[in-house]
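Student: Turn this into a structure:
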Amino acid sequence: MEKLSTGRLSHLYMTIFLHNFSTFMVIPAITDVTMTALCPGRDECSIAIYLTGFQQAIVGLGTLVMMPLVGNLSDKCGRKALLTVPMIFTIIPLGILAYSRTRNFFYVYYVAKTLTAMVCEGSVHCLALAYVADNVPEVRRASTFGILSGISSSAFVCGTLFTRFVSTPSTFQVATSVAVVAVIRPKHCLQYLDLIALLKTSPTISQAAIVAFFSNLADVGLHASILYYLKARFHFNKDQFADLMVISGVASTISQLVLMPLLAPVLGEERLLSIGLLFSWAHMFLYGIAWSFWVPYAAAMFSIFFVFAQPCMRSIVSKQVGSSEQGKAQGCISGICSFANVISPLAFSPLTALFLSERAPFNFPGFSIVCIGFAAMIAFIQSVMIKAAPPISSEPVSSNCNHTEP
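Tutor: From the prediction side, this is the model:
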């Protein structure tokens, strides 16, 4: 396997940074935009929670189909060609809110975001992982995946920090412009029997798939609920959301760029995966029982550890297949994560809306967040069962779909 040149790798890092910068910087502002459009003047809005949950369910259903397809197509058509498609689609919803954030334009954005996210959600990250795995030796793969995640985290920090000091209209205008620059910079049919064969061939991939499902179930549930929970519980606004995200982003960036390259060779991906998932559960539980406005800030610091989970899981999976099937393997895991994206909002959004409303059966606003944390705990328990397995990269997965009649 040839080593990826530093120049080409830097080119990929810059592309991922710009793309993530444009998508992350709108997150602190979107809650206020949504509630202003749907429930002006209020800090609690059940319809906003339900619409967000419905959107994530539809997006998850779409990406459940699209992610394995994108991964498999990238094995045949090339990573770069497929990478351009979701990056172009990302521009559309950002441009709508950059133009106007009135109720009618919000609904147009909502539909466009739902449709485009069915293709875009997670596909850029998946293709970048497959591209790196094609060219980076196995012994360096975990650290390189960590660096790639660190680049994403640094984009998260820069994007949310930028949002902290600009107006809401400027946020969406800049995000649209950066998304365009990200696209300009980087100049078959899906066979599901292949994916089933992949899971059957490697018990390690099957275990990682279970971890991926439950960890993503928890992550998506938290992301769909936490901002509305903090707004209703402690009256957080755009600036406080940005502050919270900057704290989390700085901690995770330092962790992925400094700690993970040092710890991965010593502890191994399996142990780091378990450590990350344990702290993921802990920070969700702490959010759920938050008794004061400063507790979420303390919980955000846990990101220095829970960011280990995703790159370690992806590295474990990448070592189980050959270089010609990296897209298929990463697409398989991304597809399973997308299935969790369907289930999570359907399960947790109504629960969050109920406990933030006056109809709550008992006074525990963070009850849904605690329930979300149990999914992270299941992922942690499963991760402990993953044992270091010898890579089978020299033996590509085969299935009857690839056989031809004589």
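
Student: alpha carbons only for contacts and neighbour counts from here, please
Tutor: OK.

Student: what about the nearest residue to Lys387 once chain neighbours are set aside, which helix or strand?
Tutor: Residue nearest to Lys387 in three dimensions, not counting chain neighbours: Glu270, with 6.8 Å by Cα to Cα, 6 or more residues apart in numbering. Glu270 is part of helix 269-288 when elements are defined by DSSP states H and E.

Student: run this one through as well so I can compare:
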Amino acid sequence: MRARPAALIFILLTALIDIVGIGLIIPVLPGLVKELAGSEVAGARTIGLLTAAYAVMQFIFAPILGVLSDRFGRRPVLLFALSGMALDYLLLAFAPNLAWLFVGRILAGITGASLTVANAYIADVSPPEDRAKNFGLLGATFGVGFILGPALGGLLGEYGLRVPFMVAAALTGLNVLYGLFVLPESLPESSRARGLRRADLNPLLPLRALGEYPILRSLTLTFVLLGLAGQVIFSTWVLYTEGVLRWTPGQNGVALAFFGLLTAAVQGGLIGPFIARFGERRTIMTGLVSSILEFTVLSVARSGALLYASLVVGALGGLANPALQGLISRQVSETEQGRVQGAITSLNSLVAVVGPVVATSVYAFGVTHDFPGAAFTLGALLSVAGTLLILGVLRGMPDTGKPQQG
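Tutor: Prediction:
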């Protein structure tokens, strides 16, 4: 396969615009939901349901759109996904009630396969020896988008909660035009799938692998517990900062951008040397213990300084997942990697359905009982349970990255 650098630049630009649009709405969506719901408690519960509705649609339709992109090409599916996101942002910008928010989020979940297709596009236009590097470029683009998006969304949110949605709709609309007139198709007719099997459209199929590989059987409950813990921060961070600290969208945008920078530094620069120095097992445990500390600090944080301290500690939690993925990848053969990763992705998708509902319900319960940090306490307990489980698994496995002596 010949390298196609121009096509790679096109898809990275498309992905950047898409991710900035997603990031734009993060600091302001909870505020809009609370405004339409009428109270903080009702808003918290509604946010959990909205996030779950989006996750259910993603779980069902993302694999289907991936299969359709194999059959009909990447470009039409990508344009369909981006058009759905633009319509979602418009619905959110002008939604008169909560019902319209649900319509928008369900639509976004159905069409939200742009990043899945972007991964396939990069595989199409990259020689095998360059794919890891180019996937890394997509990951870096993802990081830049989630630094720029929340910061810009928080700034725009100071002028009105609906302004970031309008800007996100405009950006995504421009992305559709860019894809329509500039982005080339990456999958030639000769390389496309010739038909569709019913089994290809079954989103539950990848989960079968969870019971077929010893490493996944041992770690399934761990993934569930740690995934639920991660959903706590994703679902309740803005609710907490607005409700307890009275932060504005601008302050949330700056904090989220700061966390994006920290995460990029850990993922991009620290994890390799850390594994080389301390080994995979210690890297995993360092990340998990850092996450426990992050949740513990958040559960009692009543100042901006403590919240920023939790972000610094929490960024080190990003050490765990890449090291764990690397360890898992060596327990199965090369021909089984895709199936194993697909099973983990499907499991995480199911957790993303349940997690936000649980997290926001616990947050709402805490607010009504004068303990707004209840959800973060739950996150700490889930992280402790997951860490204890994984500790038992790691003790029975070899560590490839041995700590250096002296």
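
Student: Need the TM-score between these chains.
Tutor: The pair, once superposed, lands on a TM-score of 0.76 when counted by TM-score structural alignment, normalised by the length of structure 1; 374 aligned residues with a Cα RMSD of 3.7 Å.

Student: picking that back up, number of nearby residues for the residue nearest to Lys387 of structure 1?
Tutor: Here the neighbour count serves as a burial measure; for Glu270 of structure 1 (other Cα atoms under 10 Å) it reads 21.

Student: how close does it get to Ile247 of structure 1?
Tutor: In this structure, Glu270 of structure 1 and Ile247 of structure 1 are separated by 27 Å, where distance is defined by Cα to Cα, to the nearest Å.

Student: What are the contacting residues of the helix holding Glu270 of structure 1?
Tutor: The list of residues contacting helix 269-288 of structure 1 from outside it, by Cα atoms under 8 Å, 6 or more residues apart in numbering, reads 142, 215, 222, 263-264, 295-296, 299-300, 302-303, 305-310, 312-313, 315-316, 365-370, 372-374, 376-377, 379-380, 383-384, 386-388.

Student: Relative to structure 2, what is the average displacement of it?
Tutor: Helix 269-288 of structure 1 differs from its equivalent in structure 2 by a mean of 3.1 Å after superposition (mean Cα distance after the TM-score superposition for structure 1).

Student: which residues in structure 2 does the next helix or strand after that helix match up with?
Tutor: Under the assignment DSSP H and E, the closest C-terminal helix or strand after helix 269-288 of structure 1 is helix 295-300. The counterpart of helix 295-300 of structure 1 in structure 2, counting by TM-score structural alignment, spans residues 306-311.

Student: For Gly43 of structure 2, which non-adjacent residue is spatially closest?
Tutor: On the basis of Cα to Cα, 6+ apart, the spatially nearest residue to Gly43 of structure 2 that is not a chain neighbour turns out to be Lys34, at 4.1 Å.

Student: Please list all residues in contact with the one you found.
Tutor: With contacts taken as Cα under 8 Å, 6+ apart, Lys34 of structure 2 has the following neighbours: Glu40, Ala42, Gly43, Ala44.

Student: ok, these in structure 1, which still hold?
Tutor: Retained in structure 1 (both residues aligned by TM-score structural alignment, their matches' Cα atoms under 8 Å) from the contacts of Lys34 of structure 2: Glu40, Gly43.

Student: Now go through the contacts of Lys34 of structure 2 and say which are in helices.
Tutor: Secondary structure from DSSP state H places Glu40, Ala42, Gly43, Ala44 of the contacts of Lys34 of structure 2 in helices.

Student: Leaving out sequence neighbours, find the closest residue to the last one.
Tutor: Excluding the flanking residues, the one nearest Ala44 of structure 2 by Cα to Cα, 6+ apart is Thr360, at 5.4 Å.

Student: which ones are touching that neighbour?
Tutor: Ala44, Arg45, Ile47, Gly48, Val232, Ser235, Thr236, Ala375 are the contacts of Thr360 of structure 2 under Cα under 8 Å, 6+ apart.

Student: Now do the aligned partner of the third one in structure 1 against Ser338 of structure 1, distance only.
Tutor: In structure 1, the residue paired with Ile47 of structure 2 according to TM-score structural alignment is Thr52. Using Cα to Cα, one obtains 16 Å as the distance from Thr52 of structure 1 to Ser338 of structure 1.

Student: For these two, indicate the residue with more neighbours.
Tutor: Neighbours were tallied for Thr52 of structure 1 and for Ser338 using other Cα under 10 Å; the higher tally belongs to Ser338 (33 against 19).
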